[in-house]
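Visitor: Kindly return the folded structure for what I paste below:
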Amino acid sequence: MPRSELTPRSLGELCLHHLAENPSQLAEFMGMTGYSPDALRRAAGTAGLDHGLIDYFASNEALLLALAANNSFRPDDFMRVWARLNPSG
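Guide: Purely as a prediction, here's the structure:
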């Protein structure tokens, strides 16, 4: 994915798809955030979930590296989007 296409919405979608393909990671995310399956389905596509997913991946280097490798973008490009969402760091 070209760097110019990385937005909070596109990254949120990529993160959610990555977790959906890895049930143990999805369960860990849901446990940490308190999302039930129904609540997660209702939140899909919202800015709040996108931001939460981006924060979650940014805090887990292994997940971030796997996501970047599987989707052909650099981890630095992901972190630039994260930094825009979290200007105070």
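Visitor: drop to CA atoms for contacts and neighbour counts, all remaining ones
Guide: OK.
Visitor: What residue, apart from its backbone neighbours, is nearest residue 85 spatially?
Guide: Once flanking residues are discounted, residue 85 sits nearest to residue 51: 7.4 Å by Cα to Cα, 6 or more residues apart in numbering.
Visitor: Another for comparison:
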Amino acid sequence: MNYLVVLDVRSPIGAIYNRKADTNVPDAEAQLSHPALLCSDVSIDHPTYLFATRPLKGDKSHQSLHIPHHAVVAIYRVNEEDAAPMGFPI
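Guide: Prediction:
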């Protein structure tokens, strides 16, 4: 199972990952482009932070992230066998 975590570009972590993101998601209404990270695991159990595991390209290592909930625009679950993502905003 893979997840696409869309970060708010106006948040500090969104600004950091704006150039290092796996992809960008346009927001036509706000005229912004939000960075999005492809993650292999996501947990929203913590009251303040989202825990995400992001595999690094070309390596077998991963990056563990604790992202504040207010910095997340949306999370989309992407099944490998499905072409269209299914998501939910938090």
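Visitor: With both chains overlaid, what TM-score comes out?
Guide: For this chain pair, the superposition-based TM-score is 0.28 by TM-score structural alignment, normalised by the length of the first structure; 47 aligned residues with a Cα RMSD of 4.5 Å.
Visitor: coming back round to it: point out the other elements, helices or strands, that the helix or strand harbouring the residue nearest to residue 85 of the first structure touches.
Guide: Per DSSP states H and E: residue 51 of the first structure is located in helix 47-58. With contacts taken as 3 or more Cα pairs under 8 Å, 6 or more residues apart in numbering; DSSP states H and E, helix 47-58 of the first structure sits against helix 8-20, helix 61-71, helix 75-85.
Visitor: ok, and which of those has the densest surroundings?
Guide: helix 8-20 (a mean of 19; mean count of other Cα atoms under 10 Å).
Visitor: Distance from it to the middle of the chain?
Guide: 5 Å (Cα atoms, centre = their mean, to the nearest Å).
Visitor: helices and strands around it, which ones?
Guide: Judged by 3+ Cα pairs under 8 Å, 6+ apart, helix 8-20 of the first structure is in contact with helix 23-33, helix 47-58, helix 61-71, helix 75-85.
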